[in-house]
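S.K.: My questions concern the predicted model and sequence given below.
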Amino acid sequence: MIVALSGGIGGAKLALGLSHLLPPEELLIVANTGDDFEHLGLAISPDIDTLTYALAGLDNQELGWGRRDETWSFMETLAGIGGETWFRLGDRDLALHVERTRRLRAGESLSTVTTDIARRLGARPRILPMSDDPVRTRIRSDDGWIDFQHWFVRDQTRPPVHAIEFAGAAEARPQPGLLAALRARPRAVVICPSNPFISIEPILAVPGLRAAIAGCEAPVIAVSPIIAGQAVKGPTARMFGQAGIAPSAAAAAARYAGLLTHYVMEPGDDATGIAAQVIHAPTLMRSLEDKVALARAVLAAA
């Protein structure tokens, strides 16, 4: 079993590469749920959905989020009657949120709903939330605390980040299937190239998970989300800068201090100070071939 910790777009790319090299029963993908929120009365799980669509071959590669072949009648109608349209929900995507919300309100766990919907859509590896209990990432900016999606989507990451909290993490319980996989001595734990601050650290904030990963007696292999001091996509590099840290592959590795045995980073990037065995491999994933090649390098490290 390979256990992969993932956020959204960057993590989904590596997860897809791994899925092309491993039988589905040998790959467990743990999704960040700190991005989850309720919008228009619906339970939205952005990272779970990005992973599901990517692994099912349904992802919108042009936008980087949502489903391909999407239509937008719902949003157009909502705008016409004065509704909130800052978080765009396509018609096909909307069906998933409606069904998830219905099942959660009927008492099913997020894990059960996620596993079943992923299977029905054609995603073969198992996808699990980090916890079935709510954990919500919040950002403190100039005007106080705001919900993550308001900062990320509505405000387009413009407000400076002074602090991050994971509300509910202290009370959350790790997803039982994840703990069982870690106790069963997996072949490796892979930390995908997702934003450390807002995609991976919410997972590690769930009580017991960091210790379970550290004690699982398996290689822990992270892939750098930073190439030549820049993030491929998203606010990762800027968040390092706002924390007073020069963005680099080494700075990203330092976020996982005490966990890593191996670190995969772009050839030519400076490995000084990284407390893990460094593996240089191309980490920019533009094509499926790139994703599979990086996954192959990760599995070789394992």
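M.R.: Arrived safely, thanks for sending. Residues are numbered from 1 along each chain as shown.
S.K.: hey, let's count contacts and neighbours off CA atoms from now on
M.R.: Will do.
S.K.: ok, then the element right after the helix or strand hosting A54?
M.R.: Using DSSP states H and E, A54 sits within helix 46-55. Tracing the chain C-terminally past helix 46-55 and defining elements by DSSP H and E, one meets helix 73-80 next.
S.K.: how about that following helix: buried residues?
M.R.: By neighbour count, and taking 16 or more other CA atoms under 10 Å as the criterion, the buried residues in helix 73-80 are 74-75.
S.K.: Any chance you could list what contacts it?
M.R.: If you take CA atoms under 8 Å, 6 or more residues apart in numbering as the criterion, helix 73-80 is touched by 84-85, 88-91.
S.K.: Sort out for me which of the residues you listed are in helices.
M.R.: Applying DSSP state H to the contacts of helix 73-80, the entries found in helices are D91.
S.K.: take a look at this one as well, against the first:
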Amino acid sequence: MSELNITLLAGGVGGAKAAEGLTLGPYRNGLNIIGNIGDDQSFHGLWVSPDIDTLTYTLANAIDRDQGWGLKGDSKRVLSQLQTLGCDTWMQLGDLDFATHIYRTVQRQAGVRPTEIARAIARGYQVDVPIWLPTDHTVATKLDTESGWLDFQDYFVGERCAPKVRQVCYHNAHLATATPEALAAIDNAQLIVIAPSNPLLSIGAILAIPGIRSAIEQSRAPVIAISPLIAGQAMKGPAAKLMQELDMRPDCLGIAQFYQGLIDLLVIDESDAHLAPAIEKLGIQTLQTAIVMNEPSDREHKMRTIITMASQQLGIHLSARACA
């Protein structure tokens, strides 16, 4: 295994794919993951943490790969009964998935740190790669839309991203404190990788936590980001639509502009090679390669290729085994 210490910032399905690719390759032992908690929300009296759970289930190979979230083979009998009782059930939670949320809620009510709860759930699923929370405080991604202010899940799942967005905010982020585990993961990293996650809805919530962005900026480790957009289209989710509504360029140049001052290199798809000169004018190097990640073996190959090529370009030494 490689001795390269990598810290991955991840949210959504794109973040889980990148995380899985790294854990299946030679970088597992040196990997730390900082996940998005901005889309956490309460449903049926239970605290649900979708992005952290998606990371956990994916790394446990327990994810429902057809839908990209939830547990494979799960049923929805509880949800069906809740619907019979007159509850809103647009947030699709499986029966086995409910166990995770019940455990998390009980532990939170007992005063256990959310970071420790997330680690305990990961251990329960036999995931040994550290998944750290950026903060133990509650920070909520909210969107100002033509339908009014919406919590993230109401926008993303309830409204299926349909309302036009005027503003994105990370409620209470200014009151939050970064976890020491997340800061240590950044400080100890030899390479920091931003997954191909939605920059506004996933990565933005992590960077909004006081101390996280400054720790990355002050880190001695090079920082690379993988574009979630290919030829102006999101690999999954509403990133392009959202960026366009907020007067941002809905392409990998817009991604570079969002991360300008934070990253050293942006990984873009070969089809976006024509945008490389404009990105490089921002002081950001580009790496052009195929970035679509489908099956787990494909994710491992793509992430190994990205890390190897980026490390060579940035002058990071890799072991011979990591390059093999």
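M.R.: Perfect, thanks for sending it. The structure displayed is predicted, hence computed values, not measured ones.
S.K.: Next, the buried residues of the longest helix anywhere in structure 2.
M.R.: Across structure 2, the helix with the greatest residue count (assigned by DSSP H) is helix 296-314. Neighbour counts using 16+ other CA under 10 Å place 296, 299-300, 302-311, 314 of helix 296-314 of structure 2 among the buried residues.
S.K.: same question, stretch 179-188 of structure 1
M.R.: 179, 182, 185-188.
S.K.: do the same with stretch 14-34 of structure 1
M.R.: For stretch 14-34 of structure 1, the neighbour count (16+ other CA under 10 Å) marks 14-19, 26-34 as buried.
S.K.: how about these, which pair is most distant?
M.R.: Greatest spatial distance among the buried residues of stretch 14-34 of structure 1 (CA to CA): E26 and G34, at 25.3 Å.
S.K.: returning to what we had before: ok, of the contacts of helix 73-80 of structure 1, which come out buried?
M.R.: Applying a neighbour-count criterion of 16+ other CA under 10 Å, the buried members of the contacts of helix 73-80 of structure 1 are 89-90.
S.K.: one step back: could you export the buried residues of helix 296-314 of structure 2 as CSV, including distance to N198 of structure 2?
M.R.: As requested, the buried residues of helix 296-314 of structure 2 are exported to CSV (distance: CA to CA, whole Å):
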residue, distance to N198 of structure 2
P296, 20
R299, 18
E300, 21
K302, 19
M303, 18
R304, 22
T305, 22
I306, 19
I307, 20
T308, 24
M309, 23
A310, 21
S311, 24
L314, 25
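S.K.: what's the neighbour count on the corresponding residue of structure 2 for F37 of structure 1?
M.R.: Residue mapping for F37 of structure 1 onto structure 2 gives Q41, with TM-score structural alignment as the criterion. If you count neighbours by other CA atoms under 10 Å, Q41 of structure 2 ends up with 20.
S.K.: if you skip the residues just before and after it, what's nearest to Q41 of structure 2?
M.R.: Using CA to CA, 6 or more residues apart in numbering and skipping residues adjacent in sequence, the residue nearest Q41 of structure 2 is V48, 5.4 Å away.
S.K.: Which stretches in the stretch 201-324 of structure 2 count as helices?
M.R.: 204-207, 212-218, 239-245, 252-259, 276-280, 296-314, 320-323 (DSSP state H, counting those that start in this stretch).
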